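# Got a predicted structure plus its sequence, pasted below:
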Amino acid sequence: MNALVKSATIIDPKSDFHNETVDILIEKGVISNISKRISNPKNHKEIKLDNLHISQGWFDSSVSFGEPGYEERETIENGLKTAALSGFTSVAVNANTNPVIDSHADIHFLKLKAEKHATNLYPIGALTRNSDGKVLAEMFDMKNAGAVAFYDYKHPIDDPNLMKLALQYASNFNGLVCSFPQESKISGLGVMNENITSTSLGLKGNPALAEELQVARDLFILDYAEAKLHIPTISTAKSVELIRAAKKKKLNVTCSVAIHNLIFTDEELSTFNTNFKVLPSLRTQKDIDALIEGIKDGTIDMITSDHNPIDIEDKKIEFDYAKYGTIGLESAFGALNSIFTIKKTIELLTKGKERFGIESSSISIGNKADLSLFNPNENSIFSKEQMTSRSKNSIFENRELKGIVYGIIANNKMILSK
């Protein structure tokens, strides 16, 4: 793939051209020249877009599709197209399919289906067989097949000894264990944050305590096992405190937060809109403030869209019975850019690769082109017409977002919306 990108402002602190507006020549998928003005004698395709900005390719550490088994929610092909049009050149894909991705063959299937796409798919294998929390899955075999981490998506590991064994076993091959932060017996049948709002709405509450107990437990086990742990999608102020203290003790722990947990409070549920039924639950403004502070001081290592397509039959029903989840890839950039500076937004969208063993490529001559293209300044109302996901369960529907994404250049391919 050959292209000449014209008048692009580079946002990449690792590049010599950071904050400069330049032309970028890409030949056979590699950046061959960067300069103020580049001629085009070979008549390569020219990319000229309004207020074009370019950064290193974005990464999302928690994405769900549906294939195999739930293709009505999302296919791998359309999911990767959606990721590309949303600016993501790499996504780590969860194991919550049917069957669950818990073997070497399953990992191989995902990688085979994702071949020849612009966006890289990195499989996350299940931590336990069928994600049932009883017996460890074939972690080493999945690692050899290409799994970048092990996680029973949204299923907490109730047995502390099993978590200890998982961490100890994974440490033998530098595997990354992920543990969903929820204590099942405390959370019970709660469907939203336990608070005055849940009481007024008559909905069962899921207290912050359920998350915080699990985080504290896992950190104690991590200290004992001397392994490495990733805690996905924390949502409470106390969780931030616990992880901050663990990092001061030099424990090998990272964590993420879902973008919607940085923006919406539990008061949004007053309309019983099931797109706001997510896990972990939307919390309070105090929690949001603590999460944002955790991002700023480095306690929280990465953000995620926590993209989880759910078909309409499982969302357009009574709130108690609706499935948890929201799509988030398409709205990720515009939502983050609404609350952070563009520099911080891009930093958050490109963090996390190293933790998952994924290579980064700065915008420099001689490096492969792994680029996200966007305009940080154009506002728009996010509507169903802008959703390329098969499922339309977006928590950000009808919300104003700041900035638009043009697409990506990656894997010697170019996917652009314009």
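Done, it's in.

# Only C-alpha atoms from now on, for both contacts and neighbour counts.
OK.

# can you confirm F59 is in a helix?
No - with DSSP: H, G, I helix; E, B strand; the rest coil as the criterion, F59 is strand rather than part of a helix.

# ok, it to S256 distance?
Distance, F59 to S256, by C-alpha to C-alpha, to the nearest Å: 13 Å.

# Check N172 too.
24 Å.

# And the two? Which one has more around it.
S256 (23 against 10; other C-alpha atoms under 10 Å).

# could you pull out the strands for the stretch 151-300 of the chain?
177-178, 192-193, 205-206, 229-231, 253-258 (DSSP state E, counting those that start in this stretch).

# So which of the ones you listed has the densest surroundings on average?
strand 177-178 (a mean of 28; mean count of other C-alpha atoms under 10 Å).

# outside of that one, which residues touch it?
127, 149-152, 166-167, 170, 228-232 (C-alpha atoms under 8 Å, 6 or more residues apart in numbering).

# could these be laid out in CSV, adding distance to F340?
Output for these, formatted as CSV (distance: C-alpha to C-alpha, whole Å):
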residue, distance to F340
L127, 34
A149, 29
F150, 30
Y151, 29
D152, 31
A166, 36
L167, 35
A170, 36
K228, 29
L229, 27
H230, 24
I231, 23
P232, 21
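
# putting a second one here so we can go through both:
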Amino acid sequence: MNILIKSATIIDPKSEFHNSTQDLLVENGYITNIGSNLKNPKNYKEIQLDNLHISQGWFDSSVCFGEPGYEERETIENGLKTAAASGFTTVVMNSNTNPVIDTNADIAFVLSKSANHAVTLLPLGALTRSSKGEDLAELFDMKMAGAVAFYDYKTAVTNPNMMKIALQYACNFNGLVCSFPQENKITRNGVMNEQVTSTKLGLKGNPALAEELQVARDLFLLEYAGGKLHIPTISTSKSVALIKEAKARKLDVTCSVAIHNLCFTDEALNDFDTNFKVIPPLRTQNDVEALIEGLKDGTIDMVTSDHAPIDIEEKKVEFDHANFGTIGLESAFGALQTVLSTKKAIEVLTRGKSRFGIEPNPIKIGHELNATLFNPNNTYTFSENDIKSRSKNAIFKGSSLKGKVYGIIANNKMYLNP
């Protein structure tokens, strides 16, 4: 791939061209020159777009694509196209397929389906067989096949001894263990945050305590067993405080937050819109503020769209019976810019890669170009026309967002939105 990118503002603190507007010459996927008013003697395709900005490629640590088994929700092929259109050059795919991804053959299948794409797909293997929490899955074999971590998606590991053994075993091959932060005996059948709003609406509550107990338990287990722990999608102020304290004690722990938990509170459920039924649930304004602050000070390591396509049949039902989850890739950047500055949004969209084995790739001469192209200033109302996923369960539908993604360049391939 040979192209000349014209007048792009580079947002990359790791590059000497950070905050400057430059031309980038890319030959065979590698940056061969950066400068002002570069010539194009070989007649390469030129990319010139309104208010063009470029950064290191964005990273999402939690997406669901459905395939195999739930192709009606989303396929790997269309999921990767959606990721590319949304600005992501690397995504981590969850194991909640049918069958659950819990063997080396399953990992090999997913990698084969995602080969030769601009977006790099990193597969997660289930932590326990069929994500049932009863027996460890084939962790080492999956690691050798290409799994980057192990996670029973949105399924709490209720047996503390199982979590302890997983951490100890994964130490042998530097494996990353993920644990969903929820104590099921406290949550029970809760469908939203337990607070004033849940009482007013007459809906069963999922208290912050359920998350915080599990976070505290897993941090104690990590301290005892050693290993590497990642806690996906925390949602409460106390969880932020617990993880901050654990990091101060040098425990090897990271965490993420779903973008919608930064943008909405539980009051958004007043209309019983099932698109707002997510897990962990939307919390209070105090929690939102603590999550944003935790993201800014580095306690929270990364953001995620927590992209979870769900069939319309599982959303257009009574709130109690609706499935949890929202799609989020398409709205991720625009939503994030409603709560963070552009530079901070880009920072949190590009950090976290190394935790999953991907080293950062600064925009420098001689480096392979792995980048996202965008306009940070475009404002619009997110609608169904902006959705590229097969499923349409979008929490941000009708929201005012800021920022337009032009596309990505990665793996010596380019994807630009029409």
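That came through, no problem. Bear in mind the structure is a predicted one, so any value in this text is a computation, not a measurement.

# Now the TM-score, please.
TM-score for the superposed chains, counting by TM-score structural alignment, normalised by the length of structure 1: 0.99, backed by 418 aligned residues with a C-alpha RMSD of 0.6 Å.

# circling back: for K402 of structure 1, find the nearest of the strands of the stretch 151-300 of structure 1.
For K402 of structure 1, the closest of these is strand 253-258, at 17.9 Å, according to C-alpha to C-alpha.

# K418 of structure 1: how many residues sit nearby?
K418 of structure 1, neighbours per other C-alpha under 10 Å, totals 10.

# quick one on the thing from earlier: nearest to I346 of structure 1 among the strands of the stretch 151-300 of structure 1 would be which one?
Short answer: strand 253-258, nearest of the strands of the stretch 151-300 of structure 1 by C-alpha to C-alpha, at 15.6 Å.

# Would you mind getting the average deviation of the closest one from structure 2?
Comparison of strand 253-258 of structure 1 with structure 2 after fitting gives an average deviation of 0.5 Å (mean C-alpha distance after the TM-score superposition for structure 1).

# which helices and strands sit right next to that strand?
Contacts defined by 3 or more C-alpha pairs under 8 Å, 6 or more residues apart in numbering; DSSP states H and E place strand 253-258 of structure 1 against strand 229-231, helix 237-248, strand 302-304.

# rerun that using 10 Å as the cut-off
strand 58-63, strand 177-178, helix 208-225, strand 229-231, helix 237-248, helix 285-296, strand 302-304 (3 or more C-alpha pairs under 10 Å, 6 or more residues apart in numbering; DSSP states H and E).

# who wins for proximity to K45 of structure 1 among these?
Across these, closest to K45 of structure 1 is strand 58-63 (C-alpha to C-alpha), at 23.4 Å.

# before we move on, back to that, overlap in contacts of F59 and S256 of structure 1?
Here F59 of structure 1 and S256 share the contacting residues 302-304, 352, scored by C-alpha atoms under 10 Å, 6 or more residues apart in numbering.

# Who wins on neighbours among these?
That'd be I303 among these, by other C-alpha under 10 Å, with 29 neighbours.

# how about the strands of the stretch 151-300 of structure 1, which one is nearest N51 of structure 1?
In terms of C-alpha to C-alpha, the element of the strands of the stretch 151-300 of structure 1 nearest to N51 of structure 1 is strand 253-258, at 28.1 Å.

# Tell me which of the helices and strands packed on strand 253-258 of structure 1 lies nearest to I310 of structure 1.
Nearest of these (C-alpha to C-alpha): strand 58-63, 12.5 Å.
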